[in-house]
Each structure stands twice: as C-alpha cells, then as structure tokens.
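Visitor: can't give you the sequence, but here's the structure:
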C-alpha cells in the first residue's frame, strides 16, 4: 500500500440544497505549501502558492440538529483523479469568536474513488469557517491509502 498525505485550504461557497435542511458546498484549492514554525513567541503558520493545478471539492451537507450535520461528497485532484468521502460521525458547526463566522469540524472516511484513488481508503479531517454570506474556508488534512 502507498500512503498519500495532503494539507490544503479550500475556499468557496455553501448555499441552499434540494431540501430545507440540506446545503451544497463547492470549493477549490490551489496547489500550495503550508509551513508551521515554532519559536519562543509561539507558533506561526502560513500558506504559500506552489506550482501545480487545483483541487475541486463538492459536498452535500445534511443538517441533523442545531449544531450537527452529516456530509458526503467528492474531491477531484486533477483530471480523472477523484475520491469520494462521507462523514464518520456527525460534524459540528457552531458559533465562533468572530460574530460574522460560524466554525466547525468534521472527519470523513474515504469511500473509494477513480484514477489515482481507485480502491482508496483513509481519512480526512476538516476544520472550517462559514460566513453569513455563505463563504467557506476549509482547512483539510488527508491521509489516503492506495494500491
């Protein structure tokens, strides 16, 4: 088995879906490098552009309670390389320190995919914010196993 890891920041929109308790999310992330540096002042992080293409994310979010949801979707990494995922347990979406943003987290199971991700397994964590206008910033870290 080969292990693929990725860390990317996706940005885009979330809006109404086919039912009152469903949202559709559509985001993308450019190729990037992420640096975390620890010093006597604490930790600093930054995301820098890198050569390469974009990843495209689409999901359907079903609200199951005041702060809980289930999610399923796909991420396309280049032409023909798509992975499919679904939430393991309920995700959390609640208020944040910024009154204009909600924040949350969810963990997804990789359910398979196409191209590079045919037969893939693994997990992805998502830590995200959602504005009143539907703007999404989603920080993902994935650990994927492929043959």
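Guide: Happy to help now that I have it. Quick caveat: nothing in here was measured; it's all calculated off a predicted structure.

Visitor: alpha carbons only for contacts and neighbour counts from here, please
Guide: Will do.

Visitor: Assign residue 89 to helix, strand or coil.
Guide: Secondary structure, DSSP: H, G, I helix; E, B strand; the rest coil: residue 89 is coil.

Visitor: For stretch 136-147, what is the distance to the chain centroid?
Guide: From the chain centre to the centre of stretch 136-147 is a distance of 7 Å (C-alpha atoms, centre = their mean, to the nearest Å).

Visitor: hang on, I meant stretch 134-147
Guide: 4 Å.

Visitor: try stretch 31-48
Guide: On C-alpha atoms, centre = their mean, the centre of stretch 31-48 falls 19 Å from that of its chain.

Visitor: which residues are in contact with it?
Guide: Residues outside stretch 31-48 that contact it (C-alpha atoms under 8 Å, 6 or more residues apart in numbering) are 7-8, 49-55.

Visitor: could you flag which of those residues are buried?
Guide: 7-8, 55 (16 or more other C-alpha atoms under 10 Å).

Visitor: Below is an additional structure, to be compared with the one above:
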C-alpha cells in the first residue's frame, strides 16, 4: 500500500450546467510545485479538476467529479454535504466539502482516500480551492 499526500491551490470558474441553475460545473487547475510525488506531476504541467455540483436552497451541496494528474485520474464524490455561504468579504462566498476518493485510472486505479476542500467563489464566478489530500494506492 502506497500513501500519497498533496496540498494544492486550484483556480478556475463555476458556471451553470443547466438552464435552471440547479447544477453547476466547476473547472479549475492547479500548478505543480516542488516536492510532489512524481505520480501526481510527471507528464502534466498542472492538475485539472472538473466537477458537477448540485446545490440546495439551504447553502448545502453534493458534488462528483474527477481530477486529472500526470499519472492518471482520480474519481471522487462528496462525503455527505458541503456548505457554502457568506464570508467576511461581501464579494466572496466561502465553503468547504470533504470528498471521498472512489478510484481512478492509470496509477490511481483502485485508489481510496480523502480530499478536504476549502474554497471561495467571487462575484465573477471565479473559484479558488485549497485542497489537502491523502490517497492510498494498492
């Protein structure tokens, strides 16, 4: 069993997935810095996250998506519900979610683990997502 950890800052945008705005698409990227496990960064200049978020009227949401790394992709789903609401800065919404890793492709086939995400979304729909993860590879 191999354990991989990372802390990355993903930046990108949030946009409506459907006309009613009941589903949102998240598209973000994180540049790789020094010290990352090669399975994350080898063969790719950045990690790319794409997700679908389904919010409710109470500031909670569920999410599923994938993150593409150099060694393959990680598939995940929210572990319970995330939350989003007001922040100390009136131009930003602030939220968090715990994501359960449900496998992947390439080096991440059969992966398990957890990704913790703390994020902000600005009035311009730009998102900044600080992630900390522990990944277990069989």
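Guide: Sure thing, it's come through. Computed from a predicted model, the values in this text were never measured in an experiment.

Visitor: Output the buried ones among the contacts of stretch 31-48 of structure 1 as a markdown table; include the columns secondary structure and distance to residue 95 of structure 1.
Guide: Formatted as a markdown table, those follow (DSSP: H, G, I helix; E, B strand; the rest coil; distance: C-alpha to C-alpha, whole Å):
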| residue | secondary structure | distance to residue 95 of structure 1 |
| --- | --- | --- |
| 7 | strand | 25 |
| 8 | strand | 23 |
| 55 | strand | 28 |
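
Visitor: which of the residues you listed lies closest to residue 88 of structure 1?
Guide: Using C-alpha to C-alpha, residue 7 is the member of these that lies nearest residue 88 of structure 1, at 19.4 Å.

Visitor: With respect to residue 18 of structure 1, which of the contacts of stretch 31-48 of structure 1 is nearest?
Guide: When the contacts of stretch 31-48 of structure 1 are compared against residue 18 of structure 1 (criterion: C-alpha to C-alpha), the nearest one is residue 55, at 24.6 Å.

Visitor: contacting residues for residue 110 of structure 1?
Guide: Neighbours of residue 110 of structure 1 in contact, by C-alpha under 8 Å, 6+ apart: 83-86, 120-124, 144.

Visitor: Just the strands from structure 1, written as ranges.
Guide: Secondary structure of structure 1 (DSSP state E): strands located at 2-16, 22-39, 42-63, 68-77, 82-87, 91-95, 101-114, 121-131, 135-146.

Visitor: quick one: the shortest one aligns where in structure 2?
Guide: Equivalent residues of strand 91-95 of structure 1 are located at 82-86 in structure 2, counting by TM-score structural alignment.

Visitor: Could you verify my assumption that residue 46 of structure 2 touches residue 69?
Guide: Yes - the criterion here is C-alpha atoms under 8 Å, and residue 46 of structure 2 meets it with residue 69 at 7.2 Å.

Visitor: what sits against residue 82 of structure 2?
Guide: 60-62, 95-98.

Visitor: how does it look with 10 Å?
Guide: Residues near residue 82 of structure 2 by C-alpha atoms under 10 Å, 6 or more residues apart in numbering: 53, 55, 59-63, 95-99, 117-118.

Visitor: Report the separation between it and residue 20 of structure 2.
Guide: 21 Å (C-alpha to C-alpha, to the nearest Å).

Visitor: hang on, the earlier thing: could you dump the contacts of residue 110 of structure 1 to a markdown table with neighbour count and distance to residue 25 of structure 1?
Guide: Shown next, in a markdown table, are the contacts of residue 110 of structure 1 (neighbours: other C-alpha atoms under 10 Å; distance: C-alpha to C-alpha, whole Å):
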| residue | neighbour count | distance to residue 25 of structure 1 |
| --- | --- | --- |
| 83 | 24 | 16 |
| 84 | 22 | 14 |
| 85 | 22 | 14 |
| 86 | 20 | 14 |
| 120 | 22 | 23 |
| 121 | 20 | 22 |
| 122 | 18 | 22 |
| 123 | 19 | 19 |
| 124 | 20 | 16 |
| 144 | 21 | 22 |
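
Visitor: Go through these and name the one nearest residue 114 of structure 1.
Guide: residue 83 (6.4 Å).
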